[in-house]
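Asks: Build me a model:
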Amino acid sequence: MSAAKKKTACVTGGNGYIASALIKMLLEKGYAVKTTVRNPDDMAKNSHLKDLQALGPLEVLRADLDVEGSFDDAVAGCDYAFLVAAPVNMAAEDPEKELIEPAVRATLNVMRSCVKAGTVRRVVLTSSAAGVYIRPELQGDGHVLDEESWSDVEYLRAEKPPLWWAYCVSKVLLEKAARRFAEEHGISLVTVCPVSTVGAAPAPIVSTSVPACLSFLSGDEAGLGALKGIEKTSGAVQLVHVDDLCRAEQFVAEEASAAGRYICCGVNTTVVELARFLAHKYPQYGVETNFAGDQLLEKPRVRLSSAKLVREGFEFRYKNLDEMYDDVVEYGKALGILHY
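Replies: Okay, here's the model as predicted:
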């Protein structure tokens, strides 16, 4: 593929877990990639980007989600823009001002740059299943949620359930703001809503779902608490492998007929099922499987469906826990989350 013919993609937030994996995959598929980080000189966070430059043309640019026009250079000349970076301030004292408003503002900042560029064929927004599954009226079990489902913002703001209520609100509001903006400016926008993501990626620092999904093996109580919280508020623990997520993002970018939202979920499971599976697969870690008194589910009460994605021609490669966990344990060791 000659340099002139290469498709060019911008991936925001190149030092993030999902973004780093997406950059690697796009380079391997022959794309030229431009990515943004807040501080390109911070090698502790960005050393992997140097390594990825060996795979193909990767340009690393400075940009700040909060600064309008900051992404103009990064998006200029790109065919596709993957919006992966998002403010994540879980410790915010004023979540509305420090997390929710900045998340909406950041999304629209990048989309304004896409309008200015005039070359972007499609914007792929990475949101989250957190914008799909927090719905208190889903009592009992047997529920299956698709892309029509939205987390209940009024409930979240009123009840402020622990575990990222403001994060869930931010995802709903930024998705809806992005959709309005895209309609007003004639942008082709597709949104991907991934669940908790596992698997190895180039990023050397990971603060998201990987530590939580390894918490049974690492003994990380906070991580395990996060998994229990997800199950309690959403009715299951939902997982997708990062490779499937990246392939889904590329799929919806290139598939001309793709439109609207796409849930990206490989497995619906529970804390109890996960513990039993890990205890069996990794006996050396002595995983605790007795959760008496914890009121945990035996089977998912609510399932997230990726039927729309599959119906349109996408195929998941990682469809069970065994496949999902194959490389994440080695990755956990490389990150220092697991010590043996």
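Asks: alpha carbons only for contacts and neighbour counts from here, please
Replies: Will do.
Asks: Apart from its neighbours in sequence, what residue is nearest residue 169?
Replies: Computed as Cα to Cα, 6 or more residues apart in numbering, the closest residue to residue 169 that is not its neighbour in sequence is residue 153, at 5.6 Å.
Asks: ditto for residue 216
Replies: residue 287 (5.9 Å).
Asks: Another sequence for comparison is provided below:
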Amino acid sequence: MSGQGKVVCVTGASGYIASWIVKLLLLRGYTVKATVRDPKDQKKTDHLLALEGAKERLQLLKANLLEEGSFEHAIDGCEAVFHTASPVTLTVEDPQAELIDPAVKGTINVLKTCTKVSSVKRVIVTSSMATVMFPKSPLGPNDLVDETTFSDPSVCEEEKQWYVLSKILAEDAAWQFAKANNIDLIVMNPGLVIGPVLQPTLNFSVQVVADFINGNNFFNRRYHRLVDVRDVALAHVKGLETPSANGRYIIDAPIVTTNDIEKVLREFVPDLCIAEKSEGIDTNSMTYKVSVEKVKSLGIEFTPTETSLRDTVLSLKEKCLI
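Replies: Purely as a prediction, here's the structure:
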């Protein structure tokens, strides 16, 4: 097992992607120091403590994104840090306090601690396709998006896309801080993540599948890109285990239409009907091309979207979430 004897930290460990990262790390033999806001909150921690290897090699530690230094005890003695903790919500009353501060200050707080802990060799930050797909001029069907494409914060501010803005500013702050402080930083940029859930609650991206099951096209668009959480988690782990890994990694899937999604979900909900409508939305907005060659070079083979959808539904049923 490649992780035997190695200690790593995962922040925001009870989250959807983070739980899978913890699961894979434990399976590979790593000792994992996982941060959560409240280690006593069983709803947030039971699924982690139930993972294979957790008894022997998982420690849960309390940390808060906005509290400077609160990650020190978790990062101490680790050779790598996976920073996944960042709020995900589209409805906020105070974007600065609810999204931007925790995302940006939290990232800098974690990176600052990494500069003080000499054992840390590499930091892997979970960003998002949000930091890629909103450049100054809107993407068209012939545009190719790759790791050199960056979203423009002013576009998101104008459109009041606060979650997107929080991810852009946090990733930007991470790159600037890492360059100034000589940190070996890797950033993962996943699209909309679906697949089986380990945690007992619905998270934002899987809620989108639950909405489809209820006949509701949440994004009100025809084209979608849905990437599997297991592929995303594995890309994070490979980002640590591949010495030559560097920079950003786009993790996104080929286009599927609402119609394709409906076909798969009909197996479970025979009378399902989902509208493909895109009133007032540019229907081509998702049809740009995406290069995933870089993440494939880490050895990632993408799970077909229909497999991910099926596994998502089975897992939601099993957890009584639909």
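Asks: tell me the contacts of the residue nearest to residue 216 of structure 1?
Replies: 216, 217, 275, 276, 278, 279 (Cα atoms under 8 Å, 6 or more residues apart in numbering).
Asks: how about the fourth one, secondary structure?
Replies: On the three-state scheme (DSSP: H, G, I helix; E, B strand; the rest coil), residue 276 of structure 1 is labelled helix.
Asks: That one reaches residue 290, doesn't it?
Replies: No - with contact defined as Cα atoms under 8 Å, residue 276 of structure 1 does not reach residue 290; the gap is 9.3 Å.
Asks: who's more crowded, these two?
Replies: Using other Cα atoms under 10 Å, the more surrounded residue of residue 276 of structure 1 and residue 290 is residue 276, with 14 against 10.
Asks: how close does the more buried one get to residue 286 of structure 1?
Replies: Distance, residue 276 of structure 1 to residue 286 of structure 1, by Cα to Cα, to the nearest Å: 11 Å.
Asks: how about the strands in structure 2?
Replies: Remark: strands assigned in structure 2 by DSSP state E are 7-11, 31-36, 58-62, 80-83, 122-126, 144-145, 185-190, 192-194, 223-228, 247-251, 255-257, 289-290.
Asks: possible to save the ones you listed as TSV with distance to residue 179 of structure 2 and mean neighbour count?
Replies: Shown next, in TSV, are these (distance: least, Cα to Cα, whole Å; neighbours: other Cα atoms under 10 Å):
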stretch	distance to residue 179 of structure 2	mean neighbour count
strand 7-11	21	27
strand 31-36	25	25
strand 58-62	28	20
strand 80-83	17	24
strand 122-126	12	23
strand 144-145	24	16
strand 185-190	9	24
strand 192-194	28	24
strand 223-228	30	22
strand 247-251	11	24
strand 255-257	34	16
strand 289-290	27	17
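Asks: Reformat these as CSV; add distance to residue 132 of structure 2.
Replies: CSV is the format used below for those (distance: least, Cα to Cα, whole Å):
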stretch, distance to residue 132 of structure 2
strand 7-11, 23
strand 31-36, 28
strand 58-62, 32
strand 80-83, 19
strand 122-126, 13
strand 144-145, 8
strand 185-190, 8
strand 192-194, 13
strand 223-228, 14
strand 247-251, 9
strand 255-257, 16
strand 289-290, 10
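Asks: what's the longest helix in structure 2?
Replies: The single longest helix within structure 2, with elements called by DSSP state H, is helix 162-181.
Asks: counterpart of that helix in structure 1, which residues?
Replies: Mapping helix 162-181 of structure 2 onto structure 1 (TM-score structural alignment) gives residues 166-185.
Asks: Now find how far off-centre the matching stretch is within its chain.
Replies: Stretch 166-185 of structure 1 sits 16 Å away from the centroid of its parent chain (Cα atoms, centre = their mean, to the nearest Å).
Asks: in the superposition, what's the average offset of that stretch relative to structure 2?
Replies: Mean deviation of stretch 166-185 of structure 1 from its aligned counterpart in structure 2 after superposition (mean Cα distance after the TM-score superposition for structure 1): 0.9 Å.
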